[in-house]
Every structure is written in structure tokens, then in C-alpha cells.
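Asks: The sequence and its predicted three-dimensional model are supplied below.
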Amino acid sequence: MSTPVFSPTNHTRLPVAIIGAGPVGLAAAAHLLERGIEPLVLEQGNEVGHSILKWGHVRLFSPWRYNIDQASRRLLAEREWQEPCPDEFPTGTQLVKQYLRPLAEHPDIASRLLLKNRAISITRKGFDLLSSAGRHGAPYVVRIERGGQEEEILAQAVIDASGTYLTPNVVGADGVAAIGEKSNAGSIFYGIPDILNKQREHYANRRVLVIGAGHSAFNVLQDLVKMAESEPQTEIHWAIRGASLDRIFGGGENDQLKERGKLGLVIKKLVAQGTIHLHLGVRVGRITRGDQGLVAHSDNVSLPAVDQIVAVTGFRPDLSLCDEIRLALDPATQSPVALAPLIDPNEHSCGTVRPHGADELKHPDENFYIVGMKSYGRAPTFLMLTGYEQVRSVVAAIAGDWQAAKQVELVLPETGVCHTQFSPRLLQKQPPINKLRDSGTSSCCAPECCA
């Protein structure tokens, strides 16, 4: 069998395939359009922001000023779009209705957006994972499924912005479902349920166990406490894996995202008051159902019986889409190797991430990038603004403008917490410091504050 021969330039007029029509995917399309490169956005849902609408009731702790991409803003300005007040905090639904839908309805985006098209595989034309000779010049093949039929799309590059919402982490502390987790799935919700409205009846006057230690858990706990004001028989339990609360509540008043800092302080107070029953050092290995209800077991300790469990244990990337793509992933975080030292929660706990772009996101297969929340692999604390700068840099790289790609310009709000460990992994793998626009200080956990 002869090896396919492709010229590196004979497919540059092909579109750049973007997987996912969320904020970061649509931002990638806007940046490509500004550079005269054809985008093609593939979204498996029936509308843009499909996954966001699943948590549409949740209010973001970042205001509008941090949630709008610059290229998208410029595109929307052509349509006399009414930009939301920069200091207001949108819900997920408002983010979709007031920003993503108008962006998707812009003629330049709408004509390049395919809804109800699910990407099921990505490969190089004529090359499986093992094949090398001639691979560099081959275009990408994105196989999609629509209406029960499979089709293929050729692309010069691929930007995977499909996110992680559909693949939440399990409750089991070993990384796999706890024994009994699957059989009791009907009483376990993964993510942030709409406790105060649509799903109120599942939690009102019930015993509820929340498992997880991030801001999503804080949101759930806050809603449960608010509901308990009118449903006094509601009993709230909170379990975290750690044995200490030092890092859990965040930077409080020192957090530059005030709503994020405030949320941690609220939960800290509720725990101190005994409104929330806290269980430390819980590593769930088994879930059983008895006469008293659901019981989560951790080593030799069993938690009180409850009626419902809410798992807010984070998300993980579904990498099956890329089985035939040559990836360079960190074995722990499942993020790109160069990005991992900046976000690994084992070594970088404050949640503030130094600016990064195409250099940190590239893989052995050229012009294939994973961006947005999925780029963080299993690491938490992703901000939308980070995704917007990622795609600006990535699109510049695809266009061959490596000067712009390397000039990563981003100022992220600090969390007010820094517990970086001085490990060889972090200190040896740090990429060069990126410029921070309009800032005279370095990002938290950059080498200067580790010195």
C-alpha cells in the first residue's frame, strides 16, 4: 500500500474545525474570521451553549467584563449589540441569551455553525496513530454524526473546545466509581442541581450529602441552606477528602473576584454555626442503601444516612475523540505537558494560573489544540478569560504568526491564596514568563514569588 502524499500547503484553504459552540469555541471562530481563516463550528447540541444551559440557574462569580472575548465583542459591535453592564454577574442562562446567541446569529458565524453535529473521531487523512512518513502534511479528518448518519469533514487544523461537562468525576476516591455508586445513581446528582426551583422536591426536607471541595460545592451548599429556611427539616452534610480547611475557603477578602471570595466566607460561617455538618478526610469507597437511606463509607468510617447525594467532584476530559491523534499529555492532570506544572493542584493550589497560549497547548500533531476547560484535563479552577486568551494565541499560531502567538497578554484576578510547593516538577518545567499587559506585577506562583 502506497503512503498518501500531501503538500503542507495544498490544504490551507480547508476550514479550521472547532469542536464545541460554547464561549471558547465561538471565540475561536471570531479570531479565525479576523485573520481571514475559514472556521467551521461543530456542536452536538441543538443550540449554542448547550452544556451551559444545564447549569443555567447558577450565577457566575466573575462579572461580564471577564466573560466576553475581544474578537467576539468586535464582531458583535457590527450588529449594534447591546453589551451587558460589565460589573453585573450573569447566570449561565443569561450568558447564553445575552452573549452566545447574538454571537451565533451573526451572519459570519451562523453560516459556519453546524448544530446537532456530533464529532465522533479525529484523525489525519490516510494515517493512523502509528503511521509517520508523510504525516506532517496530511489534513485532519473529523468524522461527525448527524441524524443517525456519519459524514467526514476535512480540516487544515482542529481546535477542540468541547469542554468536560458531560464527563463528571465519580464519587469514588480511587478515580473509579465507588462500589454501589452506579446502582444508586438515581439518588446521586453530578454537578449543581437547581435546588431552589426545578429540582426542589428532590431536596426539600431531605437529608442531603454534598461531596466536593470547590466553588461548585459552595454553590450547592448555599442553595441548600437558603431552601432550609423555608424547609426546616432539610439536613445538610458536606464531605471533603482533605483533613484540613486551610485551602478550602479560598482567599476571602483578598480574592480579586469579590463574589468568589465572599462565597468561601459564607460557607465558612455556616460550618462554624453548625448549619452545615462537615465531614473531613472522607474518601468514599462504597455506597450502600439500607432501611435508613444511603450511606457513604470511607475506609472504616461510615457517614450518616442520607436521602440524596450531590457530587461536585469536578470533571475529566473525554479523550476518546482523539485516539488517533498524537498527544503530549501529562500523566497526572491529562493536560498538555507544558501546561501541567502551572495547574497541577498537587503542587499549585492557589488556583491562579500564569498566562499561557499555543506554546503550552501544542501537541506532536501540528495544528491540533485542546482549549478551554478541556485543556486543563482533571485540574480545576478554570476561568473563561483564560480560554479566550488561549484561542487568540492558538489562532495566531495556526495563521503562522508565532510572534503574536507567543506574546500572551492576560491579567487574571488573583485568588488571594498561594500554597505553592517548591517541587522539582514545578521549578524545572516552568516555561518562560509571559508578559502581563497593564500590570507591573507577576502572576501568583510565578518564579518571583517562589524565590
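Replies: Here it is on my side, so go on.
Asks: only C-alpha atoms for contact and neighbour calcs from this point on.
Replies: OK.
Asks: can you count the residues close to residue 241?
Replies: Residue 241 has 16 neighbouring residues, counting by other Cα atoms under 10 Å.
Asks: hang on, I meant residue 250
Replies: Burial measure for residue 250: 25 neighbouring residues, criterion other Cα under 10 Å.
Asks: At which residues are the strands of the stretch 151-300 of the chain located?
Replies: Secondary structure of the stretch 151-300 of the chain (DSSP state E, counting those that start in this stretch): strands located at 157-160, 188-190, 207-211, 235-239, 277-279, 284-290, 293-298.
Asks: Export those to JSON lines and append columns for distance to residue 23 and mean neighbour count.
Replies: Formatted as JSON lines, these follow (distance: least, Cα to Cα, whole Å; neighbours: other Cα atoms under 10 Å):
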{"stretch": "strand 157-160", "distance to residue 23": "13", "mean neighbour count": "24"}
{"stretch": "strand 188-190", "distance to residue 23": "22", "mean neighbour count": "18"}
{"stretch": "strand 207-211", "distance to residue 23": "28", "mean neighbour count": "24"}
{"stretch": "strand 235-239", "distance to residue 23": "31", "mean neighbour count": "22"}
{"stretch": "strand 277-279", "distance to residue 23": "35", "mean neighbour count": "16"}
{"stretch": "strand 284-290", "distance to residue 23": "34", "mean neighbour count": "18"}
{"stretch": "strand 293-298", "distance to residue 23": "37", "mean neighbour count": "20"}
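Asks: What ranges does the stretch 101-250 of the chain have for its helices?
Replies: 101-105, 107-110, 200-203, 215-228 (DSSP state H, counting those that start in this stretch).
Asks: angle of the longest one against strand 207-211?
Replies: Orientation note: helix 215-228 sits at an angle of 160 degrees relative to strand 207-211 (axes from the mean of the first three to the mean of the last three Cα atoms, to 10 degrees).
Asks: put this beside the first:
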Amino acid sequence: MIVGAGPVGLAAAAHLLGRDLDPLVLEAGERAGAAVREWAHVRLFSTWSEITDPAAEKLLAPTGWVKPDLTTYPTGGEWAEHYLQPLADALGNRVRYGARVTGVSRTGRDRVVDAERAEQPLTVHVAYADGREERILARAVVDASGTWSTPSPAGADGLPALGERAAADRVSYRVPDLDDPATRARYAGRRTAVIGSGASAFTALAALASLAKADDGTGTRATWILRRGISGSTFGGGSADQLPARGALGLAAKAAVDEGHADAVTGFRTRAIEHADDGSGRLVLVSEDGRRLDPVDEIVVLTGLRPDLSFLGELRLGLDERLQAPAALAPLIDPNQHSCGTVYPHGANELAHPEPGIYLVGMKSYGRAPTFLALTGYEQVRSVAAALAGDHEAAARVELVLPETGVCGGAGLFDQPQADNTPADTGCCATPAAAEPSPVTPAPRLIQLGTTSPSASGCC
């Protein structure tokens, strides 16, 4: 049983078929890649050569499918239409749509019961869009449902900021599609706060800067909220990134600030979202230390995603207490330690849980850790399919080489602003020890980045 008809879930089905195992894919949406379609307007930073799976291509070949130009960068919508949906169609009735998994357990055993537990099949509870419910027995469950449905909130403590829910009509957790007329009208001529420091935040900042240029004089402007300070790694790998389009995202965000279309506020950890006192209906961000920013019209929160574990509550999962990733995988992807995008090869062994037959794969396997790539998920499910087929040698023979980000000093440093006197040459390529930031956290500050700014120096 596979949960989710996204890129990794469909690849898992293709690998299982290649092992003469019969998969069933349960997809809550009405089409393949339902989550991907929700960011259809966003262009991937990986080329077509890096986002298709070999087993899936083999399954597609008899259908007349032609692989797109390997050197081009598709949008999410193109990925869904030209690869994911054809792959789901090739799988035929092995994919069920409008099928939401509401629970997984052992037949007749809650998570407390030991007696004969291992001998019982897994039971998957499914709620269909037409109101029907069903329980399906399964030998194994591969959860590839991703993390898209559970974005992280604005609050720096991992909880919604005070007033965040009340301001829901002005708060978005997605990169805005400014080609959509209604969305464009929502942000044009207004000030928008963008909270986050990853690729999604870069994308949003670049899009808002483009809108500001197109609507020159109308007042379109962004305020970029960072919990850390500005350093050489703030804008990603830049030209050192082995995925050039990913590096370009960071450079575009830097240009948005350099050109005056966005202000960067550093060392700001959001505690509350309040309405302005002037009756305008605008919103004011308040930090943990009491600082209040100028009012904004809209807030875009891009602080990461987290796994929905609610329907797995009756299973015995072995999860890292911080990342909510499989315990054996967590040390390999921990952003508090890792640098340069390094991910050690991993597969079924690292993805296994105390509950036999359960595998979290794809984005969900990373829990709250960032920087997941499709290539990682494809290799995961190749290994898992081999393990389920009893080919343990192939399952253990995991090979994975990921492009480096060009940024040393792991994401664990993101919340610790770089001291103003940190030498510029401790940017992207210093050893972690040399790049260690000052333990002193400066007060939040509003900065403009220019070519002479020491904070913008370094490798990128």
C-alpha cells in the first residue's frame, strides 16, 4: 500500500511492479500530483534529468511517452501534466483518487498490544470523497504523503504566533502566483512581509520584486523577516551551487534587497501578529523581544513544512525527537550538523521502524529537515521495493550523489546571526569551526544590502 500519488509515491509503485509486487496507491486528491499542482506556477530548480525515476520511465516507455528536454526546468504544473499524470495513467486502476488515509494500524491490535502483533497484517482506514469508508489489509505501507498539507507557522517557537489565526485572511503559507489576476491584485501596491530563509522565501521575494518593477510607483514592497543575521550563506550557494537554478534563486532574492524592492529585518523572531492601531486593518509583526515593525498589508509565511503523523498514531514509529524523521536517518540529514548539502546514501535500513512493514519516504522521511531532492526519494523507494521483495543485497546497495549547495556551515546556524566582526573569508567554504558564529545575538535590525556591505560578502 502506498499513500500519496506524488513523485515519490508513483515511483515506489513503479519499482514494486518491477519487482513483481502489486501496489495500490491511495491519493486524497482528484489527480496525480495534487500537492505539486498547488504550486504549479513555481519553476523547479532541478532539470528534467533530475526529477524522473528510471523505473517510472521504463513503465512509461510502452505508452509512447517522450521524456522532455533534459536540460530544461519545468514548473510544478508541467511536472504534474507531463510526467506524474502519465505515470499514474500507466499504473491504471492501481491508483485510487479521492481516497484519504485516515488511519493505519495492526489488525485487531492498538499500539499497546504485543500479543501476536507481528503476525497481524496492517489495516489501512480510507475515507473516499463520495462518503464511503473502507478498511484495506496490507502487507506493508509506504507513506509518501509528503509534508505539503502542514506548513510551519510564523511563530518562532514552532507554534502559531499570537493573533496568527485571527489574521488568517491576510496570511498565506504559499508562494503567491502573481500571474493570477486576483492574486496579483492582492499584493500589487501593498507592503508584504515574507517570513523565511529558504528557496521558497527566495522565490517569493524575487516574484514581489518583479511585481514592484512592473508596477513602478504603486508602492509594491516587501519586508523580509529573518531569525538569523546576514552572512555569506544567507542567499544560498549562488554560483557555487551545483544546481545552478537553486543558486540563482538566492541571487535573485539578494538583488531584490540590493535594488531597494525589499528590506531585510534580521534577528527577528515573531511572537505576535497584531492589527495596527490606525484602523487601517494592516498588520504589525511583534518580535519575542518586543520590537514592532511597520505595518504591512499581507504576510507570506514560508518557514518550512512538517509531517502529518496523526493517521499513524497507532503504529510504533521510531522517530527522532527533534526532526520527526526516522531515527536512523535523522543524524544523516540533521540541519544542526550538516553542511554543503551532504546527505549520506540511505535506504530501507535507515527508513525502517520498530513496526515492521512501515516506511516513511520522500519529503515525509525528512520530517522537519529541509533540502530534500526528488533524487533522494527515488533512491529511497528503489531500496524499499528491493527490501519488500526480499532482495536485501540490492536494498543495502544504495548509491546516491547529490549536488552540493555551495554553502558550508549547516542550517543549524541559521538562527544564530553572524557577528559583525566575522571575517568575510569565513563564508561558504570555511570549516564549520572557523565559521562558527558569535554566541552573542544582536538586536533585530533593518538593513539595506549593497555592494559594500560586509554582511553580504563571502563566497556567494
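Replies: The structure has been received and is ready for your questions. Just so we're clear, the structure is a prediction, and the values are computed from it rather than from any experiment.
Asks: Tell me how the two chains score on TM-score.
Replies: Superposed pair, TM-score by TM-score structural alignment, normalised by the length of the first structure: 0.88. Supporting alignment: 408 aligned residues with a Cα RMSD of 1.8 Å.
Asks: how much space is there between the counterpart of residue 136 of the second structure in the first structure and residue 373 of the first structure?
Replies: Residue 136 of the second structure maps onto residue 153 in the first structure when the alignment is built from TM-score structural alignment. As judged by Cα to Cα, to the nearest Å, residue 153 of the first structure and residue 373 of the first structure stand 24 Å apart.
Asks: same check, this time on residue 115 of the first structure
Replies: 21 Å.
Asks: Settle it for me: which of the two has more neighbours?
Replies: Between residue 115 of the first structure and residue 373, residue 373 has the larger neighbour count (other Cα under 10 Å), namely 26 against 18.
Asks: So what's the residue count around the alignment partner in the second structure of residue 67 of the first structure?
Replies: Aligned counterpart of residue 67 of the first structure in the second structure: residue 51 (TM-score structural alignment). Using other Cα under 10 Å, residue 51 of the second structure is surrounded by 22 other residues.
Asks: What sits closest to residue 51 of the second structure if chain neighbours are left out?
Replies: Once flanking residues are discounted, residue 51 of the second structure sits nearest to residue 374: 5.7 Å by Cα to Cα, 6 or more residues apart in numbering.
Asks: what's the matching residue for the one you found over in the first structure?
Replies: Residue 374 of the second structure maps onto residue 384 in the first structure, by TM-score structural alignment.
Asks: check contacts around its match.
Replies: Counting by Cα atoms under 8 Å, 6 or more residues apart in numbering, residue 384 of the first structure makes contact with 23, 24, 66, 67, 372.
Asks: Work out for me the element the second one sits within.
Replies: For residue 24 of the first structure, the element it lies in under DSSP states H and E is helix 23-34.
Asks: Now that helix on the second structure. Mean distance?
Replies: Here helix 23-34 of the first structure, set against the second structure after superposition, deviates by a mean of 0.4 Å using mean Cα distance after the TM-score superposition for the first structure.
Asks: same for that helix, what does it pack against?
Replies: When contacts are defined as 3 or more Cα pairs under 8 Å, 6 or more residues apart in numbering; DSSP states H and E, helix 23-34 of the first structure packs onto strand 16-19, strand 39-43, helix 70-77, strand 157-160, helix 384-398.
Asks: Let me have these in TSV, adding distance to residue 195 of the first structure as columns.
Replies: Output for those, formatted as TSV (distance: least, Cα to Cα, whole Å):
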stretch	distance to residue 195 of the first structure
strand 16-19	31
strand 39-43	28
helix 70-77	33
strand 157-160	32
helix 384-398	25
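Asks: Out of the ones you listed, flag the one nearest residue 91 of the first structure.
Replies: helix 384-398 (13.8 Å; Cα to Cα).
Asks: what's the nearest residue to the residue nearest the centre of the first structure if we skip its chain neighbours?
Replies: Note on the first structure: the residue nearest the mean C-alpha position is residue 373, at 2.5 Å, using Cα atoms, centre = their mean. Leaving aside its sequence neighbours, residue 373 of the first structure sits nearest to residue 163 (Cα to Cα, 6+ apart; 5.3 Å).
Asks: so where do the helices sit in the stretch 351-451 of the first structure?
Replies: Using DSSP H, counting those that start in this stretch, helices in the stretch 351-451 of the first structure cover 358-361, 384-398, 402-406, 424-429, 447-450.
Asks: right, so of those helices, which gets closest to residue 418 of the first structure?
Replies: helix 447-450 (9.4 Å).
Asks: So what's the residue count around the residue mapped onto residue 175 of the first structure from the second structure?
Replies: For residue 175 of the first structure, the aligned position in the second structure is residue 158, judged by TM-score structural alignment. Counted with other Cα under 10 Å, the neighbours of residue 158 of the second structure add up to 10.
Asks: who's in contact with residue 158 of the second structure?
Replies: Applying Cα under 8 Å, 6+ apart to residue 158 of the second structure gives the contacts residue 152.
Asks: which residue in the first structure lines up with residue 359 of the second structure?
Replies: Per TM-score structural alignment, residue 359 of the second structure is aligned with residue 369.
Asks: Residue 361 is in contact with its match, correct?
Replies: Yes. Assessed by Cα atoms under 8 Å, residue 369 of the first structure is found in contact with residue 361 at 6.2 Å.
Asks: would you turn the strands of the stretch 151-300 of the first structure into a markdown table with distance to residue 340 of the first structure?
Replies: Compiled in a markdown table, the strands of the stretch 151-300 of the first structure are given as follows (distance: least, Cα to Cα, whole Å):
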| stretch | distance to residue 340 of the first structure |
| --- | --- |
| strand 157-160 | 18 |
| strand 188-190 | 25 |
| strand 207-211 | 25 |
| strand 235-239 | 27 |
| strand 277-279 | 30 |
| strand 284-290 | 26 |
| strand 293-298 | 29 |
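Asks: Which among these is found nearest to residue 405 of the first structure?
Replies: Counting by Cα to Cα, residue 405 of the first structure lies closest to strand 157-160 out of the strands of the stretch 151-300 of the first structure; the figure is 14.8 Å.
Asks: How far away from the center of its chain is that closest one?
Replies: Put simply, strand 157-160 of the first structure sits 17 Å off its chain's centre (Cα atoms, centre = their mean, to the nearest Å).
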